[in-house]
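Participant: how does the following fold in three dimensions:
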Amino acid sequence: MLPHYYTVKGYGEEEIVIQKSRFIAYVTRAETEEQAQQFIAEIKKKNWNATHNCSAYMIGETNHIQKANDDGEPSGTAGLPILEVLKKRGLKDTVVVVTRYFGGIKLGAGGLIRAYGKAASEGIDAAKVVERRLMQIMEIAIDYTWLGKVENELRSSVYSIKDIHYLDKVTVETFVEENQKETFTDWMTELTNGQTVIQEGALLYQEKVVKSS
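Facilitator: I've put the predicted structure just below:
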C-alpha cells in the first residue's frame, strides 16, 4: 500500500465551448480497468449521438495500466492530451471521458490538443482532487464521563476522528500518522489520567481535498 497518493474524490462533470464545439468532460475514480471501461461505455451510451467520446485512464499503484482512445479524432489529438493531464496532475485510479459535439469549425491538431486537455483539467477540478494518506486507526476506549473532554480535545487537535461507537464504553476511532502513535498514546493517557485503553486498529486511507491551483 502506498503511503500516499492523489486521485479524484468522485464523479465530476464540466462543459466548455470552443469555436462552437461543445466539449463535456466526465471524470470519476476507477480502481480497476473494468470499472474504467464500464464508465466509458456508460458515457458513450449517454452521448450516443456525439461526434466523439474520447477517453483516458491511469490505474494502479505504479500506473501500470494506462490507456488513451481518440475515438475517431486525428491520432494523438484527444486521448493522449487527456492522459497527459492525468500524468501532470499525478492522479491514480482515475478515468476521464471528453465528449465532443462538433460545432462546424475545424480546430486543427494543435487546437484539438488544447481543447481536450483543457476540458479534462476542468472536469478533474469539478470532481475534486484528494490526497489519500495511509493512516493508523487508534481505538480509544473510555467511560462516557470522559467523552466530552476527549472529543473536544481531538476536534481541536491535528488528529481526525473517524467514528465513535457507543457501547458499554465509548470507543473513539482516530486517524493517526504512523510516526505519531507513541505521542498520541502518551497524550491520551495523560488526558484521561490513565483511564483509557488504546489499541491499534486497521490501516486505512484518509482523504483530504486538495485545492485546485
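
Participant: for the rest of this, base every contact and every neighbour count on C-alpha atoms.
Facilitator: OK.

Participant: list the buried residues in the host helix or strand of Q37.
Facilitator: According to DSSP states H and E, Q37 maps onto helix 33-46. Neighbour counts over helix 33-46 (16 or more other CA atoms under 10 Å) mark 33, 35-37, 39-40, 43-44 as buried.

Participant: any idea how far it is from the chain center?
Facilitator: 18 Å (CA atoms, centre = their mean, to the nearest Å).

Participant: give the next helix or strand downstream of that helix.
Facilitator: Helix 33-46 is succeeded, C-terminally, by strand 52-59 (DSSP H and E).

Participant: circling back: by contact count, what packs against the helix holding Q37?
Facilitator: strand 52-59, strand 94-101 (3 or more CA pairs under 8 Å, 6 or more residues apart in numbering; DSSP states H and E).

Participant: now, which of the buried residues of helix 33-46 sits nearest V8?
Facilitator: A36 (13.3 Å; CA to CA).

Participant: just the strands in this structure please.
Facilitator: Residue ranges of the strands in the chain, as given by DSSP state E, are 4-8, 12-18, 21-29, 52-59, 65-69, 94-101, 129-142, 160-166, 170-176, 197-210.

Participant: how about these in a markdown table, adding mean neighbour count and distance to A109?
Facilitator: A markdown table is the format used below for the strands of the chain (neighbours: other CA atoms under 10 Å; distance: least, CA to CA, whole Å):
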| stretch | mean neighbour count | distance to A109 |
| --- | --- | --- |
| strand 4-8 | 21 | 28 |
| strand 12-18 | 17 | 14 |
| strand 21-29 | 24 | 14 |
| strand 52-59 | 26 | 15 |
| strand 65-69 | 18 | 15 |
| strand 94-101 | 28 | 15 |
| strand 129-142 | 21 | 29 |
| strand 160-166 | 13 | 48 |
| strand 170-176 | 22 | 48 |
| strand 197-210 | 15 | 32 |
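
Participant: for comparison, sequence B:
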Amino acid sequence: MLFSDTYKTIEGESQGLFKDRGSRFIALALPVTSGEEIKARLAELRKEYHDARHHCFAWVLGPDRQAWRVSDDGEPSGTAGRPILAQINARELTNVLIVVIRYFGGTLLGVGGLINAYRSASADALDKATMVEKYIMERWFVSFPYTSMNDVMKVLRDESCDQSEHRYSGTDVTVEINFRASMADHITGRLKKISGLQMKWLATE
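Facilitator: Okay, here's the model as predicted:
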C-alpha cells in the first residue's frame, strides 16, 4: 500500500533559457504519462530543433517515481542528464519530461560549466511551470449479474467512483471503474460482498 495517494506534476508545458559564452540552452518541461508518449515528444523536438548540437533529457514516471531515465546526448558523461534529473527530483515531481536543447556557441564550457548550464535551464523551466497535485487512481473491471445492478450502483455512488460505459453480455454487466488508491481496500471490500460480482485490477496510475 502506498503511503500517500497523491503525487506532484506539472499542469502544462513550460520553457526555460540559460546562456553562457555564446551557447544557448533551451529547456522544455512537458507533462507525460507513458514511455510511448515520451518517445513521440522526443522525436518531435529533435525534428523541430534539428539544427541544435545536443538534445539532452531526463524523465520520471509513475506515482512512486521509480521509473526514470537520463541522456547526455553526446555531452561528457554526467554533465547534462543527471543535472536535469536533479531538478525534477528536488521538486519531487513525476510524469515529467525535461529536454534541454543546446545551440553551441563556439566556446567549450568545461564540466562545471555544463552542469551549471543544464541545471539552470531546467530550473528556469520548472520555475515557470504550474505545479499540481493529483490523486493516484486505481482502475478495475467489475463484472456482475444484471440483477445486482442496483447494489453495485449504490456502492459506486456512495464512494464517488468514476465509471465508463456499461457493457452488456447476456445477463451480465461489465463496468470499468476508477477510484482513489487510498480507498481501494474499502471500496473493493464493499463490492466483493455483492452476489456474483467479480473484479479484475487493471492499473494504478
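
Participant: dump the residue contacts of the closest residue to A202 of the first structure other than its chain neighbours.
Facilitator: Take A202 of the first structure and drop its neighbours on the chain: the residue closest to it by CA to CA, 6 or more residues apart in numbering is I137, 5.5 Å away. Residues counted as contacts of I137 of the first structure (CA atoms under 8 Å, 6 or more residues apart in numbering) are 173-176, 200-204.

Participant: max-length helix in the second structure?
Facilitator: Criterion DSSP state H: the longest helix present in the second structure is helix 110-127.

Participant: what span of the first structure is it aligned with?
Facilitator: Using TM-score structural alignment, helix 110-127 of the second structure lines up with residues 108-125 of the first structure.

Participant: returning to what we had before: which residues touch the helix holding Q37 of the first structure?
Facilitator: 26, 30, 53, 55, 57, 59, 65, 94-95, 97.

Participant: mind putting those residues into JSON lines with distance to E84 of the first structure?
Facilitator: Formatted as JSON lines, the contacts of helix 33-46 of the first structure follow (distance: CA to CA, whole Å):
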{"residue": "Y26", "distance to E84 of the first structure": "16"}
{"residue": "A30", "distance to E84 of the first structure": "17"}
{"residue": "N53", "distance to E84 of the first structure": "17"}
{"residue": "S55", "distance to E84 of the first structure": "11"}
{"residue": "Y57", "distance to E84 of the first structure": "10"}
{"residue": "I59", "distance to E84 of the first structure": "14"}
{"residue": "I65", "distance to E84 of the first structure": "14"}
{"residue": "T94", "distance to E84 of the first structure": "12"}
{"residue": "V95", "distance to E84 of the first structure": "12"}
{"residue": "V97", "distance to E84 of the first structure": "13"}
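
Participant: the first structure: matching residues for stretch 72-85 of the second structure?
Facilitator: So stretch 72-85 of the second structure sits over residues 70-83 in the first structure, by TM-score structural alignment.

Participant: what do you get for stretch 188-197 of the second structure?
Facilitator: Going by TM-score structural alignment: stretch 188-197 of the second structure matches no residues.

Participant: swap in stretch 17-30 of the second structure?
Facilitator: Using TM-score structural alignment, the match for stretch 17-30 of the second structure in the first structure runs over residues 15-28.

Participant: distance between the ends of the matching stretch?
Facilitator: Length of stretch 15-28 of the first structure, first residue to last, CA to CA, to the nearest Å: 15 Å.

Participant: swap in stretch 139-149 of the first structure?
Facilitator: End to end - CA to CA - stretch 139-149 of the first structure spans 16 Å.

Participant: how far does stretch 158-173 of the second structure stretch from start to finish?
Facilitator: End-to-end for stretch 158-173 of the second structure, by CA to CA: 19 Å.

Participant: what's the separation between Q15 of the second structure and S143 of the second structure?
Facilitator: 46 Å.

Participant: L2 of the second structure now?
Facilitator: 26 Å.

Participant: who's more crowded, those two?
Facilitator: S143 (21 against 10; other CA atoms under 10 Å).

Participant: now the more buried one. Nearest residue, chain neighbours left out?
Facilitator: T174 (4.3 Å).

Participant: same check on E139 of the first structure?
Facilitator: E173 (4.6 Å).

Participant: who's in contact with R133 of the first structure?
Facilitator: Counting by CA under 8 Å, 6+ apart, R133 of the first structure has contacts 3-5, 205-207.

Participant: ok so, going back, turn the helices and strands packed on helix 33-46 of the first structure into CSV, including distance to T189 of the first structure.
Facilitator: Below are these laid out as CSV (distance: least, CA to CA, whole Å):
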stretch, distance to T189 of the first structure
strand 52-59, 42
strand 94-101, 41
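
Participant: which stretch among the ones you listed comes nearest L83 of the first structure?
Facilitator: Nearest to L83 of the first structure, of all these, is strand 52-59, at 5.3 Å by CA to CA.

Participant: tally of neighbours for the residue nearest to S143 of the second structure?
Facilitator: Neighbours around T174 of the second structure, by other CA under 10 Å: 20.

Participant: separation between it and R167 of the second structure?
Facilitator: T174 of the second structure is 5 Å from R167 of the second structure, by CA to CA.

Participant: next: R102 of the second structure.
Facilitator: 51 Å.

Participant: how about the residue nearest the centre of the second structure, nearest residue that isn't a chain neighbour?
Facilitator: Among the residues of the second structure, N95 comes closest to the average C-alpha position under CA atoms, centre = their mean, at 1.8 Å. Using CA to CA, 6+ apart and skipping the chain neighbours, the partner closest in space to N95 of the second structure is L61 (4.4 Å).

Participant: I am finished for the moment; much appreciated.
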